[in-house]
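> below: sequence and its predicted model.
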Amino acid sequence: MDISVVIPLLNEDESIKELYDWIARVMQSNQFLYEIIFIDDGSTDASWDIITTLHQNHPEVKGIQFQRNYGKSQALDAGFELAQGAVVITMDADLQDSPDEIPELYRLITEEQFDLISGWKKKRYDNVVTKNIPSKLFNWAARKTSGLSLHDFNCGLKAYKNEVVKTVKVSGEMHRYIPVLAKNEGFNAIGEKVVQHQARKYGVTKFGIDRFINGFLDLITISFLSKFGKRPMHFFGLWGTAMFLFGFLSAFYIGAMKLYRVANHIKTILITSNPWFYIALTAMVLGTLLFLAGFLGELIIKSNGHQKHYKIKSRLTE
């Protein structure tokens, strides 16, 4: 199979059929062997009914229905697990991503030997205040933190080698950072393509201020995981040891000074009256806790496999 198109969606019943027809036209005109995988992330409208009808009439359509809304990352993870195409393309279901980009994305992966191509919506048709400006700030911070020179981490239109989606594990709300996750797994041939962005035709955007805030929190998380995700002891152990040594040496100094004053009949005060005693004690306790956190992190990494944080209600694959 040439291409798998993975489409996560939430309450997009007005656009699903139109999107399918558009994708099918592009695929057939280019003679691609393809499958379309819709992941219904807990829709409350008629989205799943439409996907079921499409599956019954078109065998290349497959579907996964979640028990409830788990998020885009979980939807992509389920779609990646099912995808069989040599090239996997992701896009949103709201018709703002153009299927006409698929042939060139496929060529870049198969002929130019890229591992991943990320779309760049250079000209956007979103609200300037609620989406454009926050998106620019977010992408600037993501570039500085990740070291990847991509202009649009949020773009849902991306293309991957099948090997990439089978290797990268997407959880939480890390779908924005799949290029970073791929880079961390050793896939360095990451490129970018300017893609057409279209104004929303149906429904309303799912973007809110909470997603903007969560994006920056996830950025901090992915930055930490990139450096210490597989060796947490290198971070927690280092700082834990440093803090413990600082506290121990401070306590030793306080004790030595107390003994010196007593030996020389110099007026002294109780050690517990010295504020440095509590600073030293706190540093030793925090240092021990940080060291234990690193140790437990190492144990968790070695004992836990990849766990799925979603429940599938229905599946249309045959």
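Here it is on my side, so go on. Numbering: from 1, shown residues only.
> can we go C-alpha only for contacts and neighbour counts from here?
Noted.
> so what's residue 193 up against?
117-120 (C-alpha atoms under 8 Å, 6 or more residues apart in numbering).
> restricted to strands, list these.
117-120 (DSSP state E).
> with respect to residue 74, which of the residues you listed is nearest?
Residue 74 has its nearest neighbour among those in residue 118, at 19.2 Å by C-alpha to C-alpha.
> wait, isn't the closest one in contact with residue 195?
No. Assessed by C-alpha atoms under 8 Å, residue 118 is found out of contact with residue 195, at 9.3 Å.
> who has more neighbours, these two?
residue 118 (27 against 20; other C-alpha atoms under 10 Å).
> tell me who's in contact with the more buried one.
Neighbours of residue 118 in contact, by C-alpha under 8 Å, 6+ apart: 150, 152-153, 155, 157-159, 179, 190-193.
> name the member of those with the most neighbours.
Busiest of those [other C-alpha under 10 Å] is residue 159, holding 30 neighbours.
> and the helix of greatest length in the chain, what's buried?
With DSSP state H setting the assignment, residue counts place helix 233-263 as the longest helix in the chain. For helix 233-263, the buried set under the neighbour-count rule, 16 or more other C-alpha atoms under 10 Å, comprises 233-237, 239-248, 250-251, 254, 258.
> I'd like the next helix or strand past it.
On the C-terminal side of helix 233-263, the nearest following helix or strand under DSSP states H and E is helix 275-303.
> give me the contacts around the helix or strand just after that following helix.
Downstream of helix 275-303, the next assigned helix or strand under DSSP H and E is strand 312-316. With contact meaning C-alpha under 8 Å, 6+ apart, strand 312-316 is reached by 52, 55, 62-67.
> may I ask which two of those are separated the most?
55 and 67 (19.2 Å).
> who's more crowded, these two?
More crowded of residue 55 and residue 67, by other C-alpha under 10 Å: residue 55, with 20 against 15.
> before we go on, here's another structure to hold up against the first:
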Amino acid sequence: MMNASTQDSAEPDAIQLSVVIPLYNEEESVGPLIAALQQTFAEEPSRFEIILVDDGSVDQTYPKATAAADASGLPIHIVSLYRNFGQTAAMQAGIDAAQGRLIATLDGDLQNDPADIPKMVAHLEANQLDLLVGRRKKRQDGLLLRLVPSWIANRLIAKVTGVQIRDYGCSLKIYRASVIKQVKLIGEMHRFIPAWVAAVTHPSRISEIEVRHRARQFGESKYGISRTIRVVLDLLSVLFFMKYRARPGHFFGSVGIFVGAIGMAMLGSLGVAKFAFGQDIGTRPMLLIGTIATLSSLQLICFGVMAEMLSRIYHQSSSQPGYFTRHHHMTPAANSDAAVAVDGNASGSSSTPCDYLLPLPQPPSETTRERRAG
């Protein structure tokens, strides 16, 4: 079995699978979790790595994780964040650190079964998928606090985004690294990862498969019914960025024209009543509403033009292209010195430095203190 020392000396390209697990106050779960991973990958022939991300836990998660990792003999990399940044940021930190060709993510509360990972990897490879999402079978959550809000959120997200996944909330997923590394996770985007991935690859390369789901053994759930409200708000952002990220002027302009048409119709009808029939319109509420709607229309259209200018400036200055390539093929007559990118962009899909590991402030040097004293 491969140990940490052999993994560190290997080439990054040799790693086939990276398992990313965010942890937050899971001191009781981390030991059994590593034991379950050890049992799952004990006879796994492919090279793999396990990345545990301690998301600023305030209990004994980190020391217990390091102790269990050292005793396991598995190639485990533990990333500790300075404070609690949230599950999305922790997941991004793990993806940034991952070097595998495939990346698996799962929760650290033992509700996801690591034994499902090999089956999911085989299914993803056999069906040429870029993302395989776990669909929890016989969920062990409370009916009111988890199942009902989750059911509503899943149907709403699938309807709005067009990505037909029935269990968006399952953290057990398998990604092709060259695809997920094109997506930068911020805020609370982990709920909508299939939708964001659909902006990089075709939805036909995203699928789901049934996985086991177990009741939480230790600690308390980090989610409640208030999550539904946040999902609705985040969903509006997802919808905007998926359809209008490169053309925000179309969104604000369309809304502005619609509101302006209503306002002009109101003012037009009042004009007819005033000049054709001699009616007094000065005290009618429609006059105020129509005026506000017309002015709001002009503001929305102007805002759309400004947003369009900002979008063009961003895309021109950003190193991220407006497209993503899957394969490059060159005939022998082509330039032999050009790099051929397989399963990713031509520039490669190497991980970027983690944005969430902020350097601690350093104490001033003796020279600096002497200058301040002087």
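Cool, the structure landed. Quick caveat, the model's predicted, so the values are computed rather than measured.
> can you calculate the TM-score here?
TM-score for the superposed pair, counting by TM-score structural alignment, normalised by the length of the first structure: 0.85. Supporting figures: 308 aligned residues with a C-alpha RMSD of 2.9 Å.
> now the contacts of residue 118 of the first structure in TSV, with secondary structure and distance to residue 25 of the first structure?
Formatted as TSV, those follow (DSSP: H, G, I helix; E, B strand; the rest coil; distance: C-alpha to C-alpha, whole Å):
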residue	secondary structure	distance to residue 25 of the first structure
150	coil	30
152	coil	27
153	coil	28
155	coil	23
157	coil	18
158	strand	19
159	strand	19
179	helix	29
190	strand	28
191	strand	26
192	strand	25
193	strand	22
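> with those residues in mind, which one is nearest to residue 204 of the first structure?
Nearest to residue 204 of the first structure among these is residue 155, at 17.2 Å by C-alpha to C-alpha.
> wait, what's in contact with the aligned residue in the second structure for the closest one?
The alignment partner of residue 155 of the first structure in the second structure, by TM-score structural alignment, is residue 170. Residues in contact with residue 170 of the second structure (C-alpha under 8 Å, 6+ apart) are 133-136.
> let's see that with 10 Å instead.
Going by C-alpha atoms under 10 Å, 6 or more residues apart in numbering, residue 170 of the second structure touches 105-107, 111-112, 133-136, 190-191, 211, 213.
> also residue 232 of the first structure?
224-225, 238, 291, 293-299, 301.
> that one maps to what in the second structure?
Using TM-score structural alignment, residue 232 of the first structure pairs with residue 248 in the second structure.
> which residues in the second structure form helices?
Going by DSSP H, the second structure shows helices at 4-9, 30-40, 61-72, 87-97, 117-126, 148-161, 177-180, 193-197, 227-244, 248-275, 285-317, 366-373.
> how close does the residue lying closest to residue 113 of the second structure once chain neighbours are set aside get to residue 83 of the second structure?
Excluding the flanking residues, the one nearest residue 113 of the second structure by C-alpha to C-alpha, 6 or more residues apart in numbering is residue 212, at 6.3 Å. Separation of residue 212 of the second structure from residue 83 of the second structure (C-alpha to C-alpha, to the nearest Å) stands at 31 Å.
> the more surrounded of those two?
It is residue 212, of residue 212 of the second structure and residue 83, that has more neighbours when counted by other C-alpha under 10 Å, with 17 against 14.
> now the one residue sitting closest to the centre of the first structure. Nearest residue, chain neighbours left out?
Residue closest to the mean C-alpha point of the first structure, counted by C-alpha atoms, centre = their mean, is residue 174 at 1.3 Å. Among residues not flanking residue 174 of the first structure along the chain, residue 73 sits closest, at 6.1 Å (C-alpha to C-alpha, 6+ apart).
> quick check: the aligned residue for that neighbour in the second structure?
Using TM-score structural alignment, residue 73 of the first structure pairs with residue 88 in the second structure.
> tell me which of the helices of the second structure approaches residue 47 of the second structure most closely.
helix 4-9 (8.1 Å).
> so that closest one matches what in the first structure?
Under TM-score structural alignment, there's no match for helix 4-9 of the second structure.
> rewinding a little: PyMOL command for the buried members of the contacts of residue 232 of the first structure?
Selection of buried members from those for PyMOL, criterion 16+ other C-alpha under 10 Å:
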select buried, resi 291+293+294+295+297+298
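> still on that earlier bit, contacting residues for the match of residue 73 of the first structure?
Applying C-alpha under 10 Å, 6+ apart, the residues near residue 88 of the second structure are 22, 55, 94, 184-191, 193.
> count of neighbours near the closest residue in space to residue 94 of the second structure that isn't next to it in sequence?
Once flanking residues are discounted, residue 94 of the second structure sits nearest to residue 20: 5.5 Å by C-alpha to C-alpha, 6+ apart. If you count neighbours by other C-alpha under 10 Å, residue 20 of the second structure ends up with 29.
> wait, residue 20 of the second structure touches residue 117, no?
No. In this structure, residue 20 of the second structure is not within contact of residue 117 by C-alpha atoms under 10 Å, at 11.7 Å.
> which neighbours do these two share?
Joint contacts of residue 20 of the second structure and residue 117 (C-alpha under 10 Å, 6+ apart) are 104-106, 172-173.
> from residue 201 of the second structure, how far off is the aligned partner of residue 19 of the first structure in the second structure?
Correspondence of residue 19 of the first structure to the second structure, assessed by TM-score structural alignment: residue 33. Distance from residue 33 of the second structure to residue 201 of the second structure, counting by C-alpha to C-alpha: 32 Å.
> likewise for residue 32 of the second structure?
36 Å.
> more neighbours: which of the two?
Applying other C-alpha under 10 Å to residue 32 of the second structure and residue 201 shows that residue 201 carries more neighbours, namely 20 against 15.
> could you list the buried residues of stretch 222-234 of the second structure?
For stretch 222-234 of the second structure, by 16+ other C-alpha under 10 Å, it's 228, 231, 234.
> what range in the first structure does it sit on?
Going by TM-score structural alignment: stretch 222-234 of the second structure matches residues 206-218.
> other residues contacting that stretch?
For stretch 206-218 of the first structure, using C-alpha under 10 Å, 6+ apart, the contacting residues are 10-11, 130-131, 134-135, 137-139, 141-142, 154, 172-177, 219-224.
> list only those of the residues you listed flagged as buried.
10-11, 131, 135, 138-139, 142, 154, 173-177, 219-220, 222-223.
> from residue 179 of the second structure, how far out is the residue mapped onto residue 186 of the first structure from the second structure?
Under the alignment (TM-score structural alignment), residue 186 of the first structure pairs with residue 201 of the second structure. According to C-alpha to C-alpha, residue 201 of the second structure and residue 179 of the second structure sit 7 Å apart.
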